[in-house]
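Colleague: Need a 3D model of the sequence below.
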Amino acid sequence: MPSFSLPRLDLKKILMLLGFLFLVIIIGFALYYLFFKPTIPQPAPGETEPGQVGGLPLAGERTGEVVGPEGQIVPGVGERVLTRKPPVIPGATTSEYAEGGITVVDDLDTSATPFMSLDSSGNGLLSYNSDSGQFYQIENNGNKTLLSERKFPNVENVTWGENTEQAIMEFPDGSNVLYNFRTQTQTTLPQNWTEFDFSSAENQIAFKDLDNNIDKRFIGIANADGSGQHYIEFLGNKENKVQINWSPSNQIIATYEKATSGDFSTLFFIGPNNENYRSLDVNGYGVQMQFNPDGNKLIYSAQNSLSENQPQLYVTDAAPDTIGYDHKKINLNTWADKCTFASAKTMYCAVPKSLPEGSGWFPELADDVADYIYKVDVDTGATSFIAEPEFAYSINQMEISQDGSNLFFTDRQTQTLHKIKLK
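Modeller: Here you go, the predicted structure:
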């Protein structure tokens, strides 16, 4: 029988083989961990895991009570559980009043409130609840009173006559309704009228008549109930360049914006008797504007390439004989419709914390951007930072109570209604 002997093992080769196997195991584990290991879902901020009960409401987190027509308390409509974005600096101290820092926010209505305005007292609100399709009066403590049992679903826009407690509702099918909440009466306005505004006495309205025939499109005025209509200025195909904006002095009812160069445009002012006043050279295009309460000042926002097409605020005289006088820049990048007047000389503005280039052309780019709140001296253009809301709100509408104690606002994302105490 032949004999044989086992080959002599080389220790060095054995160690190399073991090292290679160890390296293969390590690489395999790494590949599994990076690409194949299942992840365990983590709750997002403000959410609770399944089976958990959420914590107690945050400070100021409440839902207003609803008071029915006979004074009885009825359940709230369309109440939402809010998921709030945390403050920029977690754990930072908050102030009860707007004193230049992070400020407590009180909830007034957690149902969808896309449209609101001050009521005739100046210290409460009129609101449209899109969940219920009804209108309410809201006190500054959040209590709600139904203004009417009637329901108006799917309202697309509301123009308020706040002192007379009237509202013009525009609907997606083009129909228009004027409703008087004091008399509980309803008037149907012509379907081709749109973009309404009330006169200061709220007994007349201005509007665009967008007839199907482009040769019959005009700026018009009428009594609030639609009677006594007459036309002021031909629109033709320029309706997108015209804004209806009835000044508190009743001397101006609309403006027309005309581009004059790549970075500038001219604003023309139209009176109720077809007056054509002085024009205003505007620092940009895409103008949004508001008159101050006495009509002697105009604030507007516009953008151009010099501002990286971000909106920039300006203020100027607005009386017909002095339009364009004392024209100055306000050092805030925001839109005019994110501002509101507390008086003829004081204005508050919501200012996005950051704005991307081109946001003047595309305001929706800022829909998720939280706002700071600034106070503006209308005469000088000086600004002062007064509040950072304690949660990350992108403010849609603002109103200041007549007594100056509260700033009311709606959140663009949730359409919920809130307030900040000013004093």
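Colleague: CA atoms for contacts and neighbours, from now on please.
Modeller: OK.
Colleague: Need the contact partners of stretch 204-222.
Modeller: Stretch 204-222 is contacted by residues 192-199, 223-224, 228-237, 239, 244, 246, 253, 272 when judged by Cα atoms under 8 Å, 6 or more residues apart in numbering.
Colleague: try 6 Å this time
Modeller: Outside stretch 204-222, the residues that touch it by Cα atoms under 6 Å, 6 or more residues apart in numbering are 192-199, 223-224, 228-236.
Colleague: Mind listing what's buried along it?
Modeller: By neighbour count with 16 or more other Cα atoms under 10 Å, stretch 204-222 contains the buried residues 204-210, 217-222.
Colleague: now, which of these sits nearest Asn309?
Modeller: Lys208 (28.5 Å; Cα to Cα).
Colleague: nearest spatial neighbour of the closest one, skipping sequence neighbours?
Modeller: Nearest residue to Lys208 in three dimensions, chain neighbours excluded: Ile219, at 4.7 Å (Cα to Cα, 6 or more residues apart in numbering).
Colleague: before we move on, back to that, can you flag the buried ones in the contacts of stretch 204-222?
Modeller: Judged by 16+ other Cα under 10 Å, buried ones among those: 193-199, 223-224, 231-235.
Colleague: and those residues as CSV, adding distance to Ile386 and secondary structure?
Modeller: Below are the buried ones among the contacts of stretch 204-222 laid out as CSV (distance: Cα to Cα, whole Å; DSSP: H, G, I helix; E, B strand; the rest coil):
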residue, distance to Ile386, secondary structure
Trp193, 40, strand
Thr194, 37, strand
Glu195, 33, strand
Phe196, 33, strand
Asp197, 31, strand
Phe198, 31, strand
Ser199, 32, coil
Asn223, 41, strand
Ala224, 38, coil
Tyr231, 44, strand
Ile232, 42, strand
Glu233, 42, strand
Phe234, 44, strand
Leu235, 42, coil
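Colleague: Let's compare: structure for the following, please.
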Amino acid sequence: MINFQNFNWKKIIMVIIFVLFVVVVGYLMYALFFKSPTPTPEQKTNTGEIGQLPGGTIGTPPGTVTPGDGGTGTVTPTEKITKITATTTSTPDIIAQGGITKITDLDFQKNSSFTLDSTGNNIVSYQKETGLFYKIMPDGTKEQLSERVYKDVENVAWAPGADKAILEFPDGSNILFDIKSDKQISLPKDWTEFDFNKPGDKIGFKDMNPNPDLQWIAMSNPDGSGQKYLEPLGTKAKQFEIDWSPSGDKVAQYNPGSSAATSRLLFVGLNGENYRDIDMRGYGVETKWTPDGSRILYSAHAVSTDHKPLLHIVNASGNTVGYDHQDIALNTWPDKCTFADADTVYCAVPKELPYGADLAPAVADNTPDYIYKVNLKNGAKSFVAEPEYDYTIDSMQISDDGSNLFFTDKQTGALHSIKLK
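Modeller: Here you go, the predicted structure:
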């Protein structure tokens, strides 16, 4: 057995201490003189690509219209307009100046049809659900114009100044309602698609007599007296549109179609005039007269437009009918436009349209709109506003003083306005 008492423990402890001392001193000498320093992480610098500054970003492609910058530009027929996304810190402009713009809600009821009153600065509206007529001021003040109730009217034809309106009902009944005198007169059931002339003392209409041989385009006094028959409809009633020119010499338009790329537009006059026809640049033509009756704003589609509606302007009076035919290069319809004067038009333009949109316009019923202003003298377009909410604009009117742009939206029929100045 090992006898631990014979060991010299003092010497053993001294040896252990010496060994530990040598190890510690050896490690310290290694750390001070031989160990490599720990590398410091390198700061990475973006040197950029050829032709770019370090840290540069890719810019907007040339030619892109970027709404909201207050600039102007041309939108090609197939160009997709970039949507502006409002940030939580953005404040809509009170007055439209090319950016996101505040909307004033004037009336939350469904306004089935509206127009300007005789002052040109207030709205007269028919509301289908209540059957009532109202005057609505720019501040939203609302005044009922009559106790008479006309529910479920299908079409309203307004006289200039909105002192009269012709109401078409689903059962074929027609009533001339004199809003100013609060009187009504019944018109024949066979008459339809009414339109007043500019003075408001004549109406144009289609007489859809049950006998096809007696179906005509006609005119009369607003109360139905003084009838004059102008053009037989034959079997082509759907190709005629009652649309009285502001100049007063044309009552209707006829679009029979023509070739694979164009269609024709002809006019029906008061006395059998033989007006020159216009070759329209596409199909599905929808029109709107300029306020002076000298030109027609119209939309049409073709292969070259991806069958989206494309706006055009063309002369339509005197000896220059069909001349000065210009593409406006906005994809929208005339019923989404309103004239400030003969040379200035405001249009609601869908933010994007799919291929074939003019073949089925309902595809745009939920697409929000931008608002553009077009100078018809030189074709210049300027971006006016993006409404602060995603409205699909149904129809628009601009006040005579140019300060307010009134519109209804397709989703609710509510009446809104944008301040232009």
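Colleague: ok, back up a step: with distance to Phe29 of the first structure added, can I get the buried ones among the contacts of stretch 204-222 of the first structure in CSV?
Modeller: Formatted as CSV, those follow (distance: Cα to Cα, whole Å):
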residue, distance to Phe29 of the first structure
Trp193, 70
Thr194, 66
Glu195, 65
Phe196, 68
Asp197, 69
Phe198, 72
Ser199, 75
Asn223, 79
Ala224, 76
Tyr231, 79
Ile232, 79
Glu233, 77
Phe234, 76
Leu235, 72
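Colleague: mind checking what the residue nearest to Lys208 of the first structure lines up with in the second structure?
Modeller: Using TM-score structural alignment, the partner of Ile219 of the first structure in the second structure is Ile217.
Colleague: hmm, back to that, would you convert the buried residues of stretch 204-222 of the first structure into a markdown table that also reports distance to Asp106 of the first structure and secondary structure?
Modeller: A markdown table is the format used below for these (distance: Cα to Cα, whole Å; three-state DSSP):
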| residue | distance to Asp106 of the first structure | secondary structure |
| --- | --- | --- |
| Gln204 | 36 | strand |
| Ile205 | 35 | strand |
| Ala206 | 36 | strand |
| Phe207 | 36 | strand |
| Lys208 | 38 | strand |
| Asp209 | 41 | strand |
| Leu210 | 42 | coil |
| Arg217 | 45 | coil |
| Phe218 | 44 | strand |
| Ile219 | 41 | strand |
| Gly220 | 41 | strand |
| Ile221 | 40 | strand |
| Ala222 | 40 | strand |
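Colleague: As JSON lines, those with distance to Asp403 of the first structure would be great.
Modeller: Formatted as JSON lines, those follow (distance: Cα to Cα, whole Å):
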{"residue": "Gln204", "distance to Asp403 of the first structure": "27"}
{"residue": "Ile205", "distance to Asp403 of the first structure": "28"}
{"residue": "Ala206", "distance to Asp403 of the first structure": "29"}
{"residue": "Phe207", "distance to Asp403 of the first structure": "32"}
{"residue": "Lys208", "distance to Asp403 of the first structure": "35"}
{"residue": "Asp209", "distance to Asp403 of the first structure": "38"}
{"residue": "Leu210", "distance to Asp403 of the first structure": "40"}
{"residue": "Arg217", "distance to Asp403 of the first structure": "42"}
{"residue": "Phe218", "distance to Asp403 of the first structure": "39"}
{"residue": "Ile219", "distance to Asp403 of the first structure": "36"}
{"residue": "Gly220", "distance to Asp403 of the first structure": "35"}
{"residue": "Ile221", "distance to Asp403 of the first structure": "33"}
{"residue": "Ala222", "distance to Asp403 of the first structure": "33"}
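Colleague: Just give me the closest of these to Tyr277 of the first structure.
Modeller: Checking these against Tyr277 of the first structure by Cα to Cα gives Ile219 as the nearest, at 16.3 Å.
Colleague: Quick check: Asp152 of the second structure touching Lys128?
Modeller: Yes - contact status for Asp152 of the second structure versus Lys128: in contact at 5.2 Å, counting by Cα atoms under 6 Å.
Colleague: so Gly324 of the first structure touches Leu280, yeah?
Modeller: Yes - in this structure, Gly324 of the first structure is within contact of Leu280 by Cα under 6 Å, at 5.4 Å.
Colleague: which one in the first structure is aligned with His312 of the second structure?
Modeller: Using TM-score structural alignment, His312 of the second structure lines up with Tyr314 in the first structure.
Colleague: three-state assignment of its match?
Modeller: Classification of Tyr314 of the first structure by DSSP: H, G, I helix; E, B strand; the rest coil places it in strand.
Colleague: And for the one 5 residues further on?
Modeller: For Ala319 of the first structure, the assignment made with three-state DSSP gives coil.
Colleague: Now for the nearest residue to it once chain neighbours are set aside: which residues touch it?
Modeller: Closest residue in space to Ala319 of the first structure, ignoring its immediate chain neighbours: Asn296 at 5.0 Å, by Cα to Cα, 6+ apart. By Cα under 6 Å, 6+ apart, the residues touching Asn296 of the first structure are 317-319.
Colleague: do the same with Asn283 of the first structure
Modeller: Phe264.
Colleague: next one: Gln397 of the first structure
Modeller: 409-410.
Colleague: Please pull up the equivalent of it in the second structure.
Modeller: Gln397 of the first structure maps onto Ser395 in the second structure, by TM-score structural alignment.
Colleague: Residue in the first structure paired with Gln97 of the second structure?
Modeller: Aligned partner of Gln97 of the second structure by TM-score structural alignment: Glu99.
Colleague: same question but for Leu132 of the second structure, I mixed them up
Modeller: Match for Leu132 of the second structure (TM-score structural alignment): Gln134.
Colleague: Ala342 of the second structure too?
Modeller: Using TM-score structural alignment, the partner of Ala342 of the second structure in the first structure is Ala344.
Colleague: Equivalent analysis for Lys142 of the second structure, please.
Modeller: Counting by TM-score structural alignment, Lys142 of the second structure corresponds to Lys144 in the first structure.
Colleague: Most neighbours of all the contacts of Asn296 of the first structure, which one?
Modeller: Ala318 (27 neighbours; other Cα atoms under 10 Å).
Colleague: Much appreciated, bye for now.
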